[in-house]
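1. Give me a 3D structure for the following:
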Amino acid sequence: MTDVQDRNVTDDERDEHNERNGSQVDIVPLDAPGMRSPIEAPDFDELIRPVELKRRRPPLPTIIGTIVAVIAVIAVVVALIVLKPFSAVRASDYSTAAQQTSTMAKQYAATSAAVDDAFKFLYAQGVSYDASKEQTLKAQASKLGKSVDAFADLRAAKDPDVLAAYTVYATQAKHFVRLSENLADSAQPLSAMVTACGKTPSGTMYDADFITNYEQYIATCKAAVEPLDDAKAQVVSEFSSTLGRTLDQMTAIINQMKAIGDPSSYSSSSDQGKQLKDLSSQLVDLDTSYGALNTLQEQLRQSRENADPTALLDKLNVAIQQGYQRNGK
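-> Okay, the predicted model is just below:
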């Protein structure tokens, strides 16, 4: 009894202690509502019932970026489907290009003829410089340049082979345009040079005014040549430089003859007489008139021939024809 009483007292004390400290545990019967036996299977409907999760909305920049990306993809697809047919070079485009090359050929021929007309004073006696022809040449050269540039805007230029041939041709054609324009700027001073240097003094070293006439000729010719040193056309500036050196050689010979003295004072068999005769021959050989003019004419012809774009235009026409046969269906 004593042990049981002690245990009961102890239990009562423990219960009282738990009540004071709020740690009493309530025991729920197994048959209470909502409770199931530990060995009872769970309700299947509860297991498969969807769990409602909290919805997370993506950030606004992400949404905008996605929309922009979709629009960009759509734009590319539309460009490929809709615009590609319009970027193709068609038969009519090659025909238009062929018409333009015909125009360029005509403009080149007209420009070349304008060069001949503006520089006729170099080739025909009695023809003088005409300022209006110089202006005509400049205007015609400009037309040629514009016709060459216009080809670049044609649809046929989208053909790689046509574009390659055109690029080479355009480089040469524009070189001819610049040459023509630069020659036009040199027409007036060249005309002045022809007038001043066109006729060397006549007579022999025994004439009293032989030395004086040559000195005057050299001074006049040199004054007309110097402005050509700065000519934009290289063929003209090079000719001016060569002619200037020839005039300097003339001056050196005249000075040697003056240093020896009057030819009439020496016999032709004397050393002084022989020297004067040799120097006089050298002076005559230094042709600054007709011989120099012929040299200039040949140099001009060669320069124009080197700048002639006709052969390259023919290659461009071949590329256009091949493009028409290949793509212009």
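2. contacts and neighbour counts: CA atoms only from here.
-> Fine.
3. list the contacts for Lys258?
-> Contact analysis of Lys258 by Cα atoms under 8 Å, 6 or more residues apart in numbering lists Ile211.
4. Which of the helices or strands spans it?
-> helix 234-260 (DSSP states H and E).
5. list the buried ones in that helix?
-> By 16 or more other Cα atoms under 10 Å, the buried positions in helix 234-260 come out as 234-240, 243-244, 246-247, 250-251, 253-254, 257.
6. Equivalent analysis for stretch 144-152, please.
-> Quick answer for stretch 144-152 (16+ other Cα under 10 Å): Leu144, Gly145, Ser147, Val148, Phe151, Ala152.
7. Kindly indicate which of the residues you listed lies nearest Gly65.
-> Checking those against Gly65 with Cα to Cα, the nearest one is Ala152 at 39.6 Å.
8. still on that earlier bit, quick check: the two most widely separated of the buried residues of stretch 144-152?
-> For the buried residues of stretch 144-152, and using Cα to Cα, no pair is farther apart than Leu144 and Ala152, which are 13.8 Å apart.
9. quick one, what contacts the residue lying closest to Asp229 once chain neighbours are set aside?
-> Spatial nearest neighbour of Asp229, chain neighbours left out: Ser237 (4.8 Å); criterion: Cα to Cα, 6 or more residues apart in numbering. Ser237 makes contacts with Leu228, Asp229, Asp230, Ala231, as judged by Cα under 8 Å, 6+ apart.
10. to compare against the first, here's another:
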Amino acid sequence: MYTKYSKVSASLVDAMATSYSSSSKFTKDDAAKIKTKVKAFDDANTQFTQMKAYQKDEDVKQAFDKYQAKAKKFSTWANNLADTAVPMSEATKACDEAPTASLYDSGFYSEYDTYISECTAALDKLTDSKVSGIPEYAKSLKDYLASASEILKQMQALGDPNTIEYGTDAYDQMYSLINKFYDLQFPYDASTKLSDEFRDAEDNANPSKELNDLTDKLQDIITEQVK
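-> This next block holds a predicted model:
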């Protein structure tokens, strides 16, 4: 059981690393592979209930039942994380690099409009995630993008900055909006908070302690038998 748990746990670490990387992609096939490992883990746990030690020894039964409750929690979390890693990977690719066009480039507004639209659409797929912290993370980024989009629309409505005359109301409004746009703070704290929530969720679902307790009970039986 520990070996199968370790395989799932290692796969989840790889999944998160991949989904946060703009140079790689986590696919539905990758998610399916994790779920296959989760099922193998679940099956191994179920098979344990057929063992004589579980059926005959009350201490072992209690230790396993306690472990099984945590193991089921881990399996649910692992499956949810596998499902979430797919849209998270898509969101990372869509949102990772903002346009590099200058305000005075002809494609400035169109590039930002495309970037904001695609990033927002990718984040929308995370709003129903069952993984704690993901919907809030997506909302924080979407709120930031919405604020940026609103400022850009106001800037675009004033016209081409290359032709706005110095000293006019339009000039003052434009550069006030430019400052507002570049002063807009990206919600880096949302990423930090999400990482913290991941760690907490993983710790809460980790069945290692309960599995170690079960192993100790089984070892006690073996020790008694060889005396």
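11. Overlay the chains and give the TM-score.
-> Overlay of the two chains. TM-score (TM-score structural alignment, normalised by the length of the second structure): 0.76; 221 aligned residues with a Cα RMSD of 3.4 Å.
12. can you give me the helices in the stretch 1-150 of the first structure?
-> 2-21, 44-48, 60-78, 84-87, 91-118, 131-151 (DSSP state H, counting those that start in this stretch).
13. quick one, the longest one and helix 131-151 angle?
-> Read that as helix 91-118 of the first structure. Interaxial angle, helix 91-118 of the first structure versus helix 131-151 (axes from the mean of the first three to the mean of the last three Cα atoms, to 10 degrees): 160 degrees.
14. what separates helix 91-118 of the first structure from the chain centre, distance-wise?
-> The chain centroid and the centroid of helix 91-118 of the first structure are separated by 21 Å under Cα atoms, centre = their mean, to the nearest Å.
15. Give the other helices and strands that it contacts.
-> The contact analysis (3 or more Cα pairs under 8 Å, 6 or more residues apart in numbering; DSSP states H and E) places helix 91-118 of the first structure against helix 131-151, helix 160-197, helix 310-327.
16. Name the SS class of Ser129 of the second structure, please.
-> Assigned by DSSP: H, G, I helix; E, B strand; the rest coil, the conformation of Ser129 of the second structure is coil.
17. now it: how far from Ala138 of the second structure?
-> 10 Å (Cα to Cα, to the nearest Å).
18. Equivalent analysis for Arg199 of the second structure, please.
-> 18 Å.
19. which stretch among the helices of the stretch 1-150 of the first structure comes nearest Gln321 of the first structure?
-> helix 91-118 (7.5 Å).
20. Show me the contact partners of stretch 101-110 of the second structure.
-> Pro99, Glu111, Leu152, Gln156, Asp160, Pro161, Asn162.
21. Near the closest residue to the second one other than its chain neighbours, how many other residues are there?
-> In other words, Glu111 of the second structure. Excluding its sequence neighbours, the residue lying closest to Glu111 of the second structure (Cα to Cα, 6+ apart) is Pro99, at 6.2 Å. Taking other Cα atoms under 10 Å as the criterion, the count of residues near Pro99 of the second structure is 16.
22. measure Pro99 of the second structure to Leu184 of the second structure for me?
-> For Pro99 of the second structure, the distance to Leu184 of the second structure - Cα to Cα - is 16 Å.
23. Same question for Tyr175 of the second structure.
-> 14 Å.
24. what does Asp200 of the second structure give?
-> 30 Å.
25. With Tyr54 of the second structure instead?
-> 60 Å.
26. same check, this time on Lys61 of the second structure
-> Using Cα to Cα, which is the criterion applied here, Lys61 of the second structure is 57 Å from Leu184 of the second structure.
27. Over in the first structure, tell me which residue corresponds to Lys7 of the second structure.
-> By TM-score structural alignment, Lys7 of the second structure lines up with Ala110 in the first structure.
28. Now its match. Nearest residue, chain neighbours left out?
-> The nearest residue in space to Ala110 of the first structure (Cα to Cα, 6+ apart) is Gln140, at 7.0 Å.
29. and stretch 185-196 of the first structure, how far from the second structure on average?
-> In the superposition against the second structure, stretch 185-196 of the first structure averages 2.2 Å from its aligned positions (mean Cα distance after the TM-score superposition for the first structure).
30. rewinding a little: show me how far the helix holding Lys258 of the first structure is from its chain's centre.
-> On Cα atoms, centre = their mean, the centre of helix 234-260 of the first structure falls 41 Å from the chain's centre.
31. neighbours of the counterpart of Ala205 of the second structure in the first structure, just the number please.
-> By TM-score structural alignment, Ala205 of the second structure lines up with Ala307 in the first structure. Using other Cα under 10 Å, Ala307 of the first structure has 18 other residues around it.
32. mind checking how far Ala307 of the first structure is from Ser241 of the first structure?
-> For Ala307 of the first structure relative to Ser241 of the first structure (Cα to Cα), the value is 22 Å.
33. before we move on, the earlier item: more neighbours: Lys61 and Leu184 of the second structure, which one.
-> Between Lys61 of the second structure and Leu184, counted using other Cα under 10 Å, Lys61 has the larger neighbour count: 18 against 14.
34. which position in the first structure aligns with the more buried one?
-> So Lys61 of the second structure corresponds to Leu163, using TM-score structural alignment.
35. and what of Lys180 of the second structure?
-> Match for Lys180 of the second structure (TM-score structural alignment): Leu279.
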